[in-house]
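[1] Show me the folded form of this:
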Amino acid sequence: MGEDKLQKLLAELQQQGTVITGDLRDALAVALGKLPLVSQREFDTQAEILKRTREKLARLEAQVELLEQKLAEQEKDSPTSRQ
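    Have a look, this model is predicted:
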């Protein structure tokens, strides 16, 4: 008779575990639905845009540095700076 009660209790616990698991799954789905998530495709697109932007910035920085060097040389060589 004690074994029957244990079997019944075990079955009830398994049933409750299934209900709790389902509730947790639903709660998790709601919580994830509220997060500002993006798709992998959108993430990859934005990552590629960022990569190209960084490359362009590096090129522009190099151009600015070159122009600054040329300007410094011109100022050094200009007659007004030799006084």
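
[2] CA atoms for contacts and neighbours, from now on please.
    OK.

[3] in which helix or strand would I find the residue nearest the centre of the chain?
    For the chain, F43 is the residue whose C-alpha lies nearest the centre (CA atoms, centre = their mean; 7.5 Å). Element membership for F43, per DSSP states H and E: helix 40-77.

[4] Is V38 in a helix, a strand, or coil?
    coil (DSSP: H, G, I helix; E, B strand; the rest coil).

[5] one more, for comparison:
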Amino acid sequence: MINPAKLEEIAKQITENMPQGVKNLADTIEGKTKQAIQNKLSEMDFVSREDFEVQSQVLLRTREKLAILEQRVAALEAKLAEKDAE
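    As a prediction, this is how the structure comes out:
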């Protein structure tokens, strides 16, 4: 397998040996590409990791409460069935 550090070193050497005009063009393209990606990502409806974690915890608590309520309903239905059977 190729060592990522070695690849980074090779890329750095290539970049250092490029003519200044090519470096400027590469920097311009990189900047415009980053800007385009950021613009597209900002248009998308993403949530932050923090918001996701908060909502996951809310969902977990809701599921726990639902399980408790389901048990209570089952117990009440059982009592009601016992009374109806009498």
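
[6] And the helix holding F43 of the first structure, what does it pack against?
    For helix 40-77 of the first structure, there is no helix or strand it packs on, judged by 3 or more CA pairs under 8 Å, 6 or more residues apart in numbering; DSSP states H and E.

[7] Which residue of the second structure sits opposite the residue nearest to the centre of the first structure in the alignment?
    Aligned by TM-score structural alignment, F43 of the first structure pairs with F52 of the second structure.

[8] now that match: how far from D27 of the second structure?
    According to CA to CA, to the nearest Å, F52 of the second structure and D27 of the second structure sit 34 Å apart.

[9] I'd like the secondary structure assignment at the aligned partner of G33 of the first structure in the second structure, please.
    Under the alignment (TM-score structural alignment), G33 of the first structure pairs with S42 of the second structure. On the three-state scheme (three-state DSSP), S42 of the second structure is labelled helix.

[10] And stretch 63-73 of the second structure against the first structure, how far off on average?
    On superposition with the first structure, the mean distance recorded for stretch 63-73 of the second structure (mean CA distance after the TM-score superposition for the first structure) is 0.5 Å.

[11] related to what we said a few turns ago, separation between the residue nearest to the centre of the first structure and L28 of the first structure?
    Per CA to CA, F43 of the first structure is found 22 Å from L28 of the first structure.
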